[in-house]
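1. Got a predicted structure plus its sequence, pasted below:
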Amino acid sequence: MTTRSPRVHRAWFIAAAAFVALLAAAGFRAAPGVLIDPLHEEFGWSRATIGTAVSVNLVLYGLFSPFAAALMERFGVRRVAATALFVVALGAGGTVFMDATWQLILCWGVLVGVGTGSMAMSFAATIAARWFVRSRGTVTGVLTAAGATGQLIFLPVVAALAVSDGWRTASLVIAIAALAVIPVVLLVIRDRPEDVGTTAYGADPDAPAAAAPAGRTAGRALSVLRSAARQKTFWLLAVGFAICGATTNGLVSTHFIPAAHDHGMPQTTAASLLALVGLFDVVGTIASGWLTDRVDPRLLLGAYYALRGISLALLPQLLSGSVQPSMWAFIIFYGLDWVATVPPTVALCVRQFGDSGPIVFGWVFAFHQLGAAFAAFGAGAVRDHFGDYAVAWYVAAGLALIASVASISVTRSGKRAVVPVT
């Protein structure tokens, strides 16, 4: 007698719960731009001081990602995700009681940085790698898009609450939202398919279950880095993703509004255009995931970066006091391309590094954030020195073309590079 398999595989419920968790984690990442002015007005803190907390947040968001992936191997995805959401809630709620800048850095920078870093792209990569063989790229795209979707949902809510009820109410709403998702994570998410007597979606039912790596969490993350760093593939992916961060979060996200304002465009108009980038980002990332399941991810990355470079080279000619059709075209394209690079990058990490792929991707993502931090500073220095951003756009265009070449240069072999567990 055979047992009839369920119509909907358990993996899809896991992915849905992960999507909801990522939505909540994205909430506080939508807050900085809205809360900077209220904090400045109430406490008199300089924007540079508030920006320090944001910088700490960004660095920890990137650097904690590989360690979070190792924590998921050691303690399980469910426990780490639930703990991360609690830490986000603690950081968001703790800001309500702060009256000193060190408390801002602790709550907004350290706690929220570590919490959201634990729920960053390595979390999505781990869920996709463990629970999906078929449709892995699509799922990675959907989970990656959850960050953009979360910001689209929370940003207008946080802004409205900050204006009508004050920034403390906005922070409490984010904290409550993060806490509300914890039961969903604990009840639905399971660490591995074999924990519930099934296999990954699309996997061979007779395939042996992968053994969970043992060892110290920090040691595991660092040993994976040491081994991966000996291979050219890792550095090609890391360089490409560093340039990805530089040309998105570091340059466009940080400097597009002041650059447009330099050309006479109202800041509110420029901000609305940037919000549209986030909207098209959702579509582009999901589509990229679908393509990753069907097209060589090296070629996808090469195309994404090359087209991004061309668009950045054209941007100085598109900026003006009003929004022309050419600017609409740039916004739509850049939105579609914004994090479309994530699904093929995750696919290459898993293909090349096997079960260590999520941790390797965590380190690659750390380079993404370092590239973003460098570009955020560098573009500002360019503006101060030359009086406009033109050089920054052209340099970024050249870097994007380098990323395109690096991506195509990744070995085509599907053989997994063995990363020893220590």
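-> Okay, I see it.

2. CA only for contacts and neighbour counts going forward, please
-> Noted.

3. For the helix or strand containing residue 41, name the packing helices and strands.
-> Using DSSP states H and E, residue 41 falls within helix 32-43. In terms of contacts (3 or more C-alpha pairs under 8 Å, 6 or more residues apart in numbering; DSSP states H and E), helix 32-43 is packed against helix 47-63, helix 136-164, helix 167-188.

4. here comes the other one, which I'd like you to weigh against the first:
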Amino acid sequence: MRSGPLTAAPGLRGGGQPRSRHGRWIVAALAVTQTTGYGVLYYAFSVFLVPMARDLHASSTQIAAALTLSILIAAICALPAGRWLDAHGGRGLMTAGSLLGAAAVLAWSQVTSLWQLYAVFAAIGVACSMVLYEAAFAVIIAWYGGDTRGRANGILALTIVAGFASSIFIPLTGLLVEVYGWRHALLVLGLAYGLVAVPLHALFIRRRPAASRTPEAAGERADLVKAAVRRRPFWLLVLAFTASGGAVATIAVLLVTYLIHLGHPPVLAATLAGLLGVLSVTGRLLTTGLQTRLPAALIAAVIFALQGVAALLLPVFGSMVAGAIGCVLLFGLGFGIASITLPHLLVDRYGTAAYATLSGRIAVFSVADKALAPLGAVALAQAVGYTWVMGAVAAACTAAALALVAYHRV
């Protein structure tokens, strides 16, 4: 049986203003900026990999290391970004992050050496910690406060729209590269991101109330965070979402290669991998609907366990088209549920006052694992084969499921 929730002072627990019509405008604005942000700052990179490697006279591995660096920098910056969001709100941070992200993409278009590319992606990593999901969720949670339904619907709407970022921006970027070349394509994307994200963040996101910015409020948030991180439930969340994030990132990176290794044509492999984005939306809708009837931790635990089963079955049945489709469908249902389950669990136990700080502490681990796990998986595949990689993915999913079951019980 879980213990009672940690609580902040009465003036802090709500963390924001009641649900209102403006809340829907906030969600709509963030849906646009998240879709554009993920599309430009993350997903477009895959399209630029080959032309950049050719023009910079570098290997694909050297170019890909820039994205890994960006993700690691975002993980390091997650904690200070979370503290700022809890104290000041998202307007200043997300507006500045949008400016930094747009400027970094424009600078990316001018790089002529690897060190310049890495410097640009370090800046992109900082920008990502300021403008992507963790920050957007903190804004929504602070605005809706204790309105559980409004908060859940806002996060669901945001993630459904942003879930199509790759489907929109990968082909769009490919078209821009084909027509204008990769450097001019980046100029277009950088300008577009700045023109979209900067005004939307500046105009629609509100600052935190003055009471949240006092030294007393900061002290109460610090006490709440200290109490949380000294207890077992918080670290069970860290384990669950770090293990799950690494497993999902590994499948996202290696699925096409592994399906081709199993004997499927490249077009079919890419098509099946593309289902993951669509299925992530399905999984989010299913999870949100079930949360009204069942504990969120147990719902996620079951879905993580099913992902582990899918990873184990893929080496056995994946050489057949029907088997590959079934395994991808089963794994894909859990592809996006972490992003909506973690905010629910954090707010349910700890309230909204220190949400962004606690979320940032978890992101330090989970985001870093998303960057490093695929690299380890590639090394493992080269050493002992893909079957062992799928076994490791299954083990990570199982660990995530067991951690959430334990979390539900304390």
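-> Arrived safely. Since the model is a prediction, treat every value here as computed from it, not as a measurement.

5. quick one on the thing from earlier: now the helix holding residue 41 of the first structure: which residue numbers in the second structure?
-> Counting by TM-score structural alignment, helix 32-43 of the first structure pairs with residues 45-56 of the second structure.

6. how far does stretch 167-175 of the first structure sit from the chain's center?
-> Relative to its chain's centre, stretch 167-175 of the first structure lies at 22 Å (C-alpha atoms, centre = their mean, to the nearest Å).

7. which residues are contacting it?
-> Identification of contacts with stretch 167-175 of the first structure by C-alpha atoms under 8 Å, 6 or more residues apart in numbering yields 24, 27-28, 35, 38-39, 88-93, 95-96, 157-159, 161-162.

8. Show me which residues of the match of helix 32-43 of the first structure are buried.
-> By neighbour count with 16 or more other C-alpha atoms under 10 Å, stretch 45-56 of the second structure contains the buried residues 45, 47, 48, 49, 50, 52, 53.

9. Ok, stretch 103-116 of the first structure next?
-> Buried, per 16+ other C-alpha under 10 Å, within stretch 103-116 of the first structure: 103-116.

10. Now check the first structure for the residue matching residue 78 of the second structure.
-> When the first structure is aligned by TM-score structural alignment, residue 78 of the second structure is paired with residue 65.

11. do you know how far its match is from residue 300 of the first structure?
-> In this structure, residue 65 of the first structure and residue 300 of the first structure are 24 Å apart, going by C-alpha to C-alpha, to the nearest Å.

12. Compare the two (neighbour count), which wins?
-> residue 65 (31 against 22; other C-alpha atoms under 10 Å).

13. My guess is that one contacts residue 118. True?
-> Yes - counting by C-alpha atoms under 8 Å, residue 65 of the first structure does reach residue 118; the two are 5.7 Å apart.

14. And the strands in the stretch 201-350 of the second structure, which stretches?
-> Here the stretch 201-350 of the second structure has no strands by DSSP state E, counting those that start in this stretch.

15. Now do the helices in it.
-> For the stretch 201-350 of the second structure, the helices defined by DSSP state H, counting those that start in this stretch occupy 215-229, 232-261, 266-290, 296-317, 321-332, 338-350.

16. Could you check the angle the first one makes with helix 338-350?
-> Computed with axes from the mean of the first three to the mean of the last three C-alpha atoms, to 10 degrees, the direction of helix 215-229 of the second structure lies at 110 degrees from that of helix 338-350.

17. what's the offset of helix 215-229 of the second structure from the middle of its chain?
-> On C-alpha atoms, centre = their mean, the centre of helix 215-229 of the second structure falls 25 Å from that of its chain.

18. Equivalent analysis for the shortest one, please.
-> The chain centroid and the centroid of helix 321-332 of the second structure are separated by 23 Å, computed with C-alpha atoms, centre = their mean.
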